[in-house]
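S.K.: next come a sequence and a model predicted from it.
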Amino acid sequence: MKTWRSCGSAIAPGARAALELALVLALSACAAGPAPKPHSVAPQLSPATDAAAAGMVEIRSLVPDISLDIRYAGRDNFIGRPVEGYQAPGCYLHEPVAQALARVERSLRPQGLRLRIYDCYRPVRAVRDFVAWAGDLDDQRSKPQYYPNLDKRVLLGDYISPTSGHSRGATLDLTLLELRDDRFEPMDMGTPFDFFDETANTASPNVDARQRSNRERLREAMRREGFENYPLEWWHYTYKPEPTPQTAFDFPVR
């Protein structure tokens, strides 16, 4: 396990867990992190209480048959239960972002490909739920599936942040589906969604050529419509420029 540095201070690996977690949280305010994060500046919180007030739309209003697998609305996620703020499996995005995503979907269909969406807008309360889970070092139930090679204490920072671009309504997590035997199945990306490991880095050298090609195919399809990939997660994309880069939202996903 590496030594964490925060604004010039260092804590050795044997330090107490509570102090280490506090230092990791402070990484979001430092310029010395290992990689630029898309969620490093805490935005202002909007008073909007629903998607309409926030200027967001549900993606199925544009693409009724798009494939949704909203993990945080159920139990198939690293916490193992529905996440705070997810009352239903929905995908909300600012309207220009949703329009761009619909264009990506339409461009892929003639190629026998489609998108599957894992997460879109994420309420601030859900982010707080993630941080609380990361701080509960006694809960290791999901370690074999989601972070087998990491100590849970290092998840706060590059993997789980006290602020998230998802809360601004222009970021989403997704993968590609391909038609196989009359069914659309997920393409092999080398790791599952939300796998906390360097292998999930988009350009990881630890995946094979086909997996790398599949990641690049997704990246190129998204790039053409203005989406930028987060290099530490092959599934994570943000539309640029963001409609509300300084504003986060906390209305529930219904």
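M.R.: It's in.
S.K.: from here on, just use CA atoms for contacts and neighbour counts.
M.R.: OK.
S.K.: as a check, name the ranges of all strands in the stretch 151-254 of the chain.
M.R.: Secondary structure of the stretch 151-254 of the chain by DSSP state E, counting those that start in this stretch: the strands cover 171-180, 183-186, 227-229, 236-239, 247-248.
S.K.: would you confirm that residue 47 contacts residue 247?
M.R.: No: counting by Cα atoms under 8 Å, residue 47 stays clear of residue 247, with 10.0 Å between them.
S.K.: neighbour-wise, which of those two wins?
M.R.: residue 247 (17 against 13; other Cα atoms under 10 Å).
S.K.: which ones are touching residue 124?
M.R.: The contact partners of residue 124, by Cα atoms under 8 Å, 6 or more residues apart in numbering, come to 163-164, 167, 248-250.
S.K.: let's see 7 Å
M.R.: Residues in contact with residue 124 (Cα atoms under 7 Å, 6 or more residues apart in numbering) are 167, 249-250.
S.K.: from residue 22, how far off is it?
M.R.: Using Cα to Cα, to the nearest Å, one obtains 19 Å as the distance from residue 124 to residue 22.
S.K.: next one: the residue nearest to residue 176 when sequence neighbours are not counted from residue 204, what distance?
M.R.: The shortest distance from residue 176 to any non-neighbouring residue, by Cα to Cα, 6 or more residues apart in numbering, is to residue 115 (4.8 Å). As for residue 115, its distance to residue 204 is 22 Å (criterion: Cα to Cα).
S.K.: ok, residue 183 next?
M.R.: 29 Å.
S.K.: go on, residue 76?
M.R.: Distance from residue 76 to residue 204, by Cα to Cα: 25 Å.
S.K.: and what of residue 211?
M.R.: 10 Å.
S.K.: residue 82 - how many residues pack around it?
M.R.: 17.
S.K.: how about it, what does it touch?
M.R.: Per Cα under 7 Å, 6+ apart, neighbours of residue 82: 72-75.
S.K.: next, the one to line up against it:
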Amino acid sequence: MRRAAFVLCGLVVAALLAPAGTAAGAPRPRFVALSSVDSTIIQDIRYATPHNFTGRVVPGYQAPLCLLTAPAAQALHRLQQSLTRRGYSLKVYDCYRPQRAVDRFVAWSGDSGDHAMKAEFYPEVDKSRLFDEGYIARRSGHSRGGTVDLTIVKLPAAPTRAYRPGEPLASCYAPRAQRFPDASIDMGTGFDCFDERAHTLDPRITGTAHADRLWLKRLMEGAGFTGIPEEWWHFTYRREPYPDTYFDVPVSPASATRAAGTTPRSRPPAHSPVGALATWRRTGR
């Protein structure tokens, strides 16, 4: 009896320590590439580049690719159809995020010697407080495949230049003309701004930027997503297929399944990050 109890205890501990999404009986994720559902949605997958708060390509991002569950991708496709008729487009910064990337964020937050990207992404917050203040967490809805970070751009979208590691950084809440150019309509801050100014209803964000945030919020809620008060760019599909499972497959073309019942729309512009994905496939970079 004692041995059986010991074995049972060991199994429970092993299950608790198992990587998210890999435990026995966990469903295999069925993610689609957003570009296979709607190739006109612009992609700027920041964690597949050094232009993010860590300053490096994040582990698990093997390609600049947006992966989502099919229902979430199809909801964005329907919204994109409406937006393009009005002369605008969605632009996604992050979609499915592997658990290993989340683990890297946690480890980075504890590295007191790395402040390479502070001037842009967290100019007024002490790095040691990022975890306690909720900017970094051990689990993310992104790892379930139903959460997306995104903005709106006016068409025709201006090309987004490549970030040059080591270049001078502008604060994420500096005036729009001074921030890193990414063609977004004015949202008051850039993406991944670790500051209260990124809160959707922060009172310091007024005028056009305030109106643009509320427009994005209304559009996404109407498409079936729910936002969070702390990040104007963050939305989760309400009827997500994997509400309790956190996956750790890499972001790569091999992790995507074929999107059934959808037809990609027109070819993306050559300058867009989606077009860059085709180059990545040819060159391996």
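M.R.: Looks like it came in fine. As the structure is a computational prediction, the values presented were derived from the model and not from experiment.
S.K.: if we can go back for a sec, for the contacts of residue 124 of the first structure, which ones persist in the second structure?
M.R.: Contacts conserved in the second structure for those, using both residues aligned by TM-score structural alignment, their matches' Cα atoms under 7 Å: 167, 249-250.
S.K.: could I have the buried ones of those as PyMOL selection syntax?
M.R.: Buried residues among these (16 or more other Cα atoms under 10 Å), as a PyMOL selection:
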select buried, resi 167+249+250
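S.K.: list just the nearest of the kept ones among the contacts of residue 124 of the first structure to residue 131 of the first structure.
M.R.: residue 167 (14.2 Å; Cα to Cα).
S.K.: tell me which of residue 115 and residue 204 of the first structure has more neighbours.
M.R.: residue 115 (23 against 16).
S.K.: tell me the SS of the aligned partner of residue 76 of the second structure in the first structure?
M.R.: Alignment note (TM-score structural alignment): residue 76 of the second structure maps to residue 101 of the first structure. Here residue 101 of the first structure is helix, with the state taken from DSSP: H, G, I helix; E, B strand; the rest coil.
S.K.: could you measure from residue 101 of the first structure over to residue 180 of the first structure?
M.R.: 23 Å.
S.K.: what lies in contact with the host helix or strand of residue 107 of the first structure?
M.R.: Take DSSP states H and E as the rule and residue 107 of the first structure turns out to sit in helix 95-108. Contacts to helix 95-108 of the first structure, defined as Cα under 7 Å, 6+ apart, come from residues 55-57, 59, 62-63, 114-115, 170, 221-222, 225, 239.
S.K.: looking at the strands of the stretch 151-254 of the first structure, which one is packed in the most?
M.R.: strand 236-239 (a mean of 24; mean count of other Cα atoms under 10 Å).
S.K.: kindly name the residues of the second structure that line up with that strand.
M.R.: Against the second structure, strand 236-239 of the first structure falls on residues 234-237 (TM-score structural alignment).
S.K.: same deal with stretch 115-122 of the first structure?
M.R.: Counting by TM-score structural alignment, stretch 115-122 of the first structure corresponds to 90-97 in the second structure.
S.K.: how far does that stretch sit from the chain's center?
M.R.: Remark: stretch 90-97 of the second structure is offset 4 Å from the chain centroid, using Cα atoms, centre = their mean, to the nearest Å.
S.K.: show residues contacting that stretch.
M.R.: 41-46, 66-68, 80, 142-145, 147-153.
S.K.: how many residues are close by the equivalent of residue 198 of the second structure over in the first structure?
M.R.: Matched by TM-score structural alignment, residue 198 of the second structure corresponds to residue 200 in the first structure. Using other Cα under 10 Å, residue 200 of the first structure has 22 neighbouring residues.
S.K.: residue 200 of the first structure reaches residue 192, doesn't it?
M.R.: No: the criterion here is Cα atoms under 7 Å, and residue 200 of the first structure misses it with residue 192 at 8.2 Å.
S.K.: ok, residues contacting stretch 183-203 of the first structure?
M.R.: 146-147, 149, 159, 176-179, 204, 206-207, 211, 214-215, 231-235.
S.K.: can you turn the buried part of these into a ChimeraX selection?
M.R.: Entered in ChimeraX, the line below selects the buried ones among the contacts of stretch 183-203 of the first structure, by 16+ other Cα under 10 Å:
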select :146,147,176,177,178,204,207,211,214,215,231,232,233,234,235
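S.K.: now find how far off-centre the match of strand 236-239 of the first structure is within its chain.
M.R.: Worked out by Cα atoms, centre = their mean, stretch 234-237 of the second structure lies 10 Å from the chain centre.
S.K.: related to what we said a few turns ago, export the strands of the stretch 151-254 of the first structure to CSV and tack on distance to residue 140 of the first structure?
M.R.: Converted to CSV, those look like this (distance: least, Cα to Cα, whole Å):
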stretch, distance to residue 140 of the first structure
strand 171-180, 24
strand 183-186, 28
strand 227-229, 29
strand 236-239, 24
strand 247-248, 30
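S.K.: for the ones you listed, which one sits closest to residue 4 of the first structure?
M.R.: strand 236-239 (24.6 Å).
S.K.: ok, average deviation of the closest one from the second structure?
M.R.: In the superposition with the second structure, the average deviation recorded for strand 236-239 of the first structure is 0.4 Å (mean Cα distance after the TM-score superposition for the first structure).
S.K.: for that strand, packing partners?
M.R.: strand 171-180, strand 227-229 (3 or more Cα pairs under 7 Å, 6 or more residues apart in numbering; DSSP states H and E).
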